[in-house]
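Visitor: fold the following.
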Amino acid sequence: MTLVSITTRNIKSNFKSYWSYFLSLSFSIFSVYLFMSILYSKYIQDELGEMKKFMILFNIGAVMIIMFSAFFIWYSNSFFVKSRKKEFATYMLLGMSKNQVARVNFYENTFITLAALITGISLGLIFSKFFIMLLFYMIKTSAVVPFQWNIRAIIQSLKIFVVIYIVISLHGSIIVRKSSLIDLFNASKKVEKGLKVSAITLLFAVVSIVCLYFGYSMAIKQLGSNLLKAPIVVLLVVVGTILFFTSATTFLIYANKKNEKSLFKGTKLISTSQLYFRYRGNVGTLSIIAISITVALCALVTCVGSYTKTEENSRYMRPFSIEYFRTKDENKTFNSILDKHKEVSVKFSDSIDIVKVTAKDPLVNKDSGFYVIGESEFNKLSKQQKLDRRANLKDENDCYFIQLQSFATNEAALNKVVNINIKDKSYNLKVTASDIKPFLALDHFTQTFVVKDNVYDSIKLNSDEANISKLDGYMLEDDFKAESFINDLSKNLPKESGMVTFYEHYKDGLKLLGMMAFIGLFIGALFIMATGSIIYFKMVMEAREDKEKFITLSKIGVSNKEIKTAVAKELGLLFGAPFVVAFANSLPATIALSKMLSLKLMNSFLIIVSIYALIYCIYYFVTLNTYTKVVRDSNLSD
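Guide: Here you go, the predicted structure:
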């Protein structure tokens, strides 16, 4: 019998041993191919038009998916090789050399990888159209998507997985060649040492809580207004998470085992003992999973939350439906085109004069250009835009400062004095209030001072005509019926008018944020499948290793129901702890993101967490049933 025939017989007769690894490999190939087919789809690039430059987002997403898939396959392969060690030892006992056993492992890996490539790419071909249609739906595009053979995506996927295949094949071969016969036989009989707790463990447990507390506190109070704090917050949360699993949870399990009053109630002794002897080997996995889920939740909240708030964000950046600088006869052109579009009606309009001045920036203390607007005009605009802000200037020299900040108001500007010199007049303005929301879309990268009306009139009177900008803003009854109207305006208004519209910003934002949300959902799904599978593989492996323990428990009268209850408690901690910690990590991050982006993201966060929890519960029950089935079968065979 040849080595190839031995390999094929093994796979055919005992495919359930290969099933988990085959599925994880197929899923990874399916995910990578799908993303590659989107990345190289000419239909998507044609539909995005000028926005196709943002396809770089898919390049970044592809790199992340490839890296995570490689890690996931490596992890799955490690479990697969470990589960086969005893069988490899049997082959060696029957006379095979290490070289021959390594070749059997190589052939197995080759056949499984080939089958997974065929399965993954076939599924990718079947579902690629659906996922492209989903992307088009998210960016509100009605283009027809035909079925396509994306040869470039297939070739790229094959290149990636050939490299991964070579690496894991070498890894498996090295393990077989370096392991002795006794090591291979005893791979599943490794004695786990119980948890050790000392004063240092308690100290690190306290440090973990302190790190997490300060990380959460800094995220909630400071991160929203100061992005430079992000590295500190990330470091505190990551260190706190790792120490929580290595020390705090260890201490709690140890204390629970030492509590003899409750230890002997029901099946607690079994579940606690299992955790006591098994937890040390799971610390690294749980820490990685908790951090991975945190990253996935934060990415999903940012991408999906921003996508659901596209209209709100566009309204923030484009307070009027249409704005332009009045340079010639723009108003006449506007009204002429408006008369032709009966589907469009104007709710209100404003003509605004703003004055361009030069002064020292109260934040960076260097000369810069600013706009100046009167208090009554600013308050009228705020009222029309249904904002709760008002400039309540008490003294003649007070001013309200509209900053150019990405996330939150920099309060360092408050009480600073700004000196404006125009010809022979000097104005010393004191900043008494400030915020960052633009009240105009045109040239909103210029910061603005809101001053008393008489001060504004004086500044305007003494300024050159060239420094006075005249703007017109229109609010439409329904922006989403104005596409044709806006297209006509764009063709007929002069370029120097610099027209900007809410609808165009909304469409572009929908494409950009839709792509980000799609990538976030895709990567989030991959993360949850991978992290859930990692726990599943690890626990099924432990179930096989612990067969003899459960056989002994059955012999002394412990029922299968009681064993299942004990296992359920153990799995509850291993599945629940990373998720709860990730939830705790993500909540302050969501609060900070809400402040940064000026968006209400909490509802999106709760929905995403609920979906994540539901999927994790499914993984929990699947793992529990598989674990108890392994235990039950071992009892029956005995």
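
Visitor: could you use CA atoms for every contact and neighbour count after this?
Guide: OK.

Visitor: what residues are up against Leu521?
Guide: Leu521 is in contact with 300, 304, counting by Cα atoms under 8 Å, 6 or more residues apart in numbering.

Visitor: and if you look at Phe277?
Guide: Counting by Cα under 8 Å, 6+ apart, Phe277 has contacts 192-195.

Visitor: elements contacting the lengthiest strand in the chain?
Guide: Assignment by DSSP state E gives strand 346-360 as the longest strand of the chain. In terms of contacts (3 or more Cα pairs under 8 Å, 6 or more residues apart in numbering; DSSP states H and E), strand 346-360 is packed against strand 367-374, strand 417-422, strand 468-476.

Visitor: hmm, who's touching the shortest one?
Guide: The contact list for strand 417-422 (Cα under 8 Å, 6+ apart) reads 357-362, 426-431, 459, 462-463.

Visitor: of those, which is the most crowded?
Guide: In terms of neighbours by other Cα atoms under 10 Å, these top out with Ile459 at 24 neighbours.

Visitor: A helix includes it, no?
Guide: Yes - under DSSP: H, G, I helix; E, B strand; the rest coil, Ile459 sits within a helix.

Visitor: quick one on the thing from earlier: which one of the contacts of strand 417-422 is nearest Glu483?
Guide: Among the contacts of strand 417-422, Val357 lies closest to Glu483 (Cα to Cα), at 35.8 Å.

Visitor: not counting its neighbours along the chain, what's nearest that closest one?
Guide: Phe370 (5.3 Å; Cα to Cα, 6 or more residues apart in numbering).

Visitor: to compare with the earlier structure, here is another sequence to fold:
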Amino acid sequence: MMLFKLSAKNIAKSIKGYAIYFFTLILGVAIFYVFNAIDSQTVMLDVSKNTSDIIKLMTGMLSGVSVFVSIILGCLIIYASIFLIKRRNKEFGVYLTLGMGKRKISLVLFFETLIIGIISLIVGLVIGTAFSQLMSRVVANMFEADMRKFEFVFSRSACIKTLIYFGIMYVFVMVFNTWTIGKCKLIDLLNGRKRNEKIKNKNSIVCIMVFIISCVVLGRAYYLVTVGVNELESSMDILIPIMLGIVGTLLFFWSVSGLILKIVMAKKSTYYKGLNSFVLRQISSKINTTVVQMTIICIMLFVTICVLSSAFSIKNSLSENIQKMCPADVQITVGKEVKNDVTNNKQVKVKSILESAGCKIEDEFSEYVEYDTYKTQKLTLRDVVGNSYNEIAKTYKGITLNSQEDIMKISDYNKVAKLYGQKTFKLKENQYLVVANFQGMVQLRNIALKNGEKIKLGGKEYSPLYRECKYGFVNLSGNEENSGIIVLPDSALKNAEVYDSTLVGKYNTAPKDEIIKNNDRITKIMGKKTYNMISINTKMDVAEACIGIGAIVTFIGMYLGSIFLISSAAILALKELSESTDNKERYLMLRKLGTDDKMINRALFKQIGIYFMFPLIIAIIHSVVGLKFATTILAIFGKVGLLGSIILTAVVLVLIYGGYFLITYFCSRNIIKER
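Guide: Okay, here's the model as predicted:
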């Protein structure tokens, strides 16, 4: 009982020193609960079955991500414990001098961890519960759900999961603390603050050489994810620029850390201004550990910026694409009717199927279009690119061009384009054009079109009307996925065999409930028939899929991004608080030399600012290149506008990263004022 009281008094006495620790734990608990409570929060939402399935998939994925998040938070808590123990070395040394055994000191730490854990769990769960109600409204708004049945919900499953995960973390912390105290020596505890890390003066020539190497390595990594992205032949090749980026960043910090002091020292007016010399020496005093930590923190901040910006951007792009890429309500495609005698197979039309089932097309649709699509082994992508193959192969390494091309009559394509509100075209009898909107394939095809490659079909040769692809599509979709349709004069396909037939239309009715009924009725009619190929694609299904993908990416991105951001900021904050604790005597010496508190506080602000800004600036530079690569990868989701997402990410960075900076500064200021 006495040890428990001592632990409680220690926490109360050192509450300012525990501020970062408490802040990190509470944030971790709250975020963990919020993202694991989404399932319970959406129980009362009135959504369709497809949306419900998407939400279940999303919560299942978030549950899996939580395991990874718990590992990160566990490592962070252990790192924070190292800081707290280090700060109290002298206190533990005094306990040992007074006769308290290491076992009792371990019990004191056990009770302190227990008390801190209970308090952080309670406060974190309260904050998490409050924010989870807001999160449920975000989910409802994202899925366009009916909120009339919404009510306040406390997720018992999320609470239990949070208690279990954080309970396991605290057990590891307790075991770690016991092991740490057990291996400590009395002399190390009493003199721990007096032992300074030796400043290793690095050779300037070596630093310059390493700096040049780091720039070359980073330059190669930047090249591979921008101009040379086509050199990455497989998904595993992406590991090459990642590893180059990590190594280059480590070498950069190592070289710059050895050059900054010498560069500033060479400029006497700056070095001897105010307490600049003291600040620079303070930064250099922990140079060995700072290099590795700066690299880790920089990479984590880089991941945070890219993940958050990309996640927000995907969500916005998918939402915008729904109207643009789904200009009709339904698209029905059928292949040849299956007969026992395959020689009698014939192409059937969607309209005839619907009308034979008693469905009047004119009553069902305000506008509709039927069109045919053709394919032949005599016209593959390899045939279309022609003599440009070698040029394309050099740019797009490892690409295969054996797929059969989708072919349409110009009259059919123009009917669809008119229905969709797109541009129509005219072709001469010896001309063709390519319509596409998937940027990766547009760039590839433009190489062949620019070279004027001709195509042959049915013994006749056709030249390109345009030396580039024209924007267009026929399939309802949530993204720009049309890799290319060859549009030919009607006469070129007069005797060609139809591959499939499609009907695309806009319903007469507008209310959502009626559209659902229409979709169900058409699906039921088509389901009764047996065809070699059949697909029904509706605007409502596409919208739900887009919203689902956007929600999954957004929530996972927010979850991981916030944890990475908290972890990187907390590591920096704890490092700086440890520095302030170790250097109390130095600041006391400055006061004895006549330095006022204003100058000392300014010097402390500069020191902490450099630590926080240095990895952030490098991470931002990395992110400029990383986001350009992300834009290329995310082109499948349409035009990805990053400006709004970057602004939102910047706001999150300022709030969390800036918040940690301010807390660190004020806590450090209080530490160096302690007598």
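
Visitor: TM-score for these two?
Guide: TM-score for the superposed chains, counting by TM-score structural alignment, normalised by the length of the first structure: 0.85, backed by 615 aligned residues with a Cα RMSD of 3.6 Å.

Visitor: hmm, back to that, now distance to Leu300 of the first structure and mean neighbour count too, for the helices and strands packed on strand 346-360 of the first structure, in CSV please.
Guide: Output for those, formatted as CSV (distance: least, Cα to Cα, whole Å; neighbours: other Cα atoms under 10 Å):
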stretch, distance to Leu300 of the first structure, mean neighbour count
strand 367-374, 38, 18
strand 417-422, 42, 17
strand 468-476, 33, 19
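
Visitor: export these to TSV and tack on distance to Ser484 of the first structure?
Guide: As requested, these are exported to TSV (distance: least, Cα to Cα, whole Å):
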stretch	distance to Ser484 of the first structure
strand 367-374	33
strand 417-422	44
strand 468-476	14
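
Visitor: ok, which of those strands comes nearest Val304 of the first structure?
Guide: Nearest of those (Cα to Cα): strand 468-476, 27.9 Å.

Visitor: superposed on the second structure, what's the mean shift for the following helix or strand past that closest one?
Guide: For strand 468-476 of the first structure, the succeeding helix or strand toward the C-terminus, using DSSP states H and E, is helix 483-492. Superposing on the second structure places helix 483-492 of the first structure at an average distance of 2.8 Å from its equivalents, by mean Cα distance after the TM-score superposition for the first structure.

Visitor: among the helices and strands packed on strand 346-360 of the first structure, which is nearest Ile126 of the first structure?
Guide: Closest to Ile126 of the first structure of those, according to Cα to Cα: strand 468-476, at 44.0 Å.

Visitor: could you give the angle of whichever helix in the second structure runs longest to strand 498-507?
Guide: Using DSSP state H to assign secondary structure, the helix with the most residues in the second structure is helix 539-582. If you take axes from the mean of the first three to the mean of the last three Cα atoms, to 10 degrees, helix 539-582 of the second structure sits at 80 degrees to strand 498-507.

Visitor: for Phe204 of the first structure, find the nearest of the helices and strands packed on strand 346-360 of the first structure.
Guide: Per Cα to Cα, nearest to Phe204 of the first structure of these: strand 417-422, 49.0 Å.

Visitor: picking that back up, output the residue interval of the first structure matched by the helix or strand that the longest helix of the second structure is followed by.
Guide: Downstream of helix 539-582 of the second structure, the first helix or strand assigned by DSSP H and E is helix 584-592. Counting by TM-score structural alignment, helix 584-592 of the second structure pairs with residues 547-555 of the first structure.

Visitor: average offset of the matching stretch relative to the second structure?
Guide: Stretch 547-555 of the first structure sits 1.2 Å off on average (mean Cα distance after the TM-score superposition for the first structure).

Visitor: buried sites along that stretch?
Guide: Burial within stretch 547-555 of the first structure, assessed by neighbour count using 16 or more other Cα atoms under 10 Å, is assigned to 547-548, 550-551, 553-554.

Visitor: show me what that stretch is in contact with.
Guide: When contacts are defined by Cα under 8 Å, 6+ apart, stretch 547-555 of the first structure is touched by residues 560, 563, 630-631, 634-635, 638.

Visitor: distance of the residue nearest in space to the middle of the second structure relative to Ile563 of the second structure?
Guide: In the second structure, the centroid-proximal residue (Cα atoms, centre = their mean) is Val307; its distance is 2.4 Å. Using Cα to Cα, to the nearest Å, we find Val307 of the second structure at a distance of 11 Å from Ile563 of the second structure.

Visitor: before we move on, what about Asn670 of the second structure?
Guide: Taken as Cα to Cα, the span from Asn670 of the second structure to Ile563 of the second structure is 27 Å.

Visitor: equivalent analysis for Lys494 of the second structure, please.
Guide: According to Cα to Cα, Lys494 of the second structure and Ile563 of the second structure sit 61 Å apart.

Visitor: Thr554 of the second structure -> the first structure?
Guide: Aligned partner of Thr554 of the second structure by TM-score structural alignment: Ala517.

Visitor: gap between the nearest residue to Tyr507 of the second structure once chain neighbours are set aside and Leu318 of the second structure?
Guide: Beyond its immediate neighbours in the sequence, the residue positioned closest to Tyr507 of the second structure (Cα to Cα, 6+ apart) is Phe365, lying 4.3 Å away. Using Cα to Cα, we find Phe365 of the second structure at a distance of 26 Å from Leu318 of the second structure.

Visitor: out of the two, which sits in the busier spot?
Guide: Comparing Phe365 of the second structure with Leu318 by other Cα under 10 Å, the one with more neighbours is Leu318, at 25 against 16.

Visitor: on the three-state scheme, the more buried one is what?
Guide: Leu318 of the second structure ends up helix, using three-state DSSP.

Visitor: that one touches Ile547, doesn't it?
Guide: Yes - with contacts counted by Cα atoms under 8 Å, Leu318 of the second structure reaches Ile547, the gap being 7.1 Å.

Visitor: what touches both of these two?
Guide: Listed contacts common to Leu318 of the second structure and Ile547 are nil; contacts here mean Cα under 8 Å, 6+ apart.

Visitor: which residue in the second structure aligns with Ser271 of the first structure?
Guide: By TM-score structural alignment, Ser271 of the first structure lines up with Val279.

Visitor: quick check: which element contains its match?
Guide: Val279 of the second structure belongs to helix 276-284, assigned by DSSP H and E.

Visitor: contact partners of that helix?
Guide: Here helix 276-284 of the second structure has contacts from 199, 257, 261, 270-271, 603-604, 606-607, using Cα under 8 Å, 6+ apart.

Visitor: mind checking which of those are buried?
Guide: Neighbour-count burial within those applies to 257, 261, 271, 603-604, 606-607; the criterion is 16+ other Cα under 10 Å.
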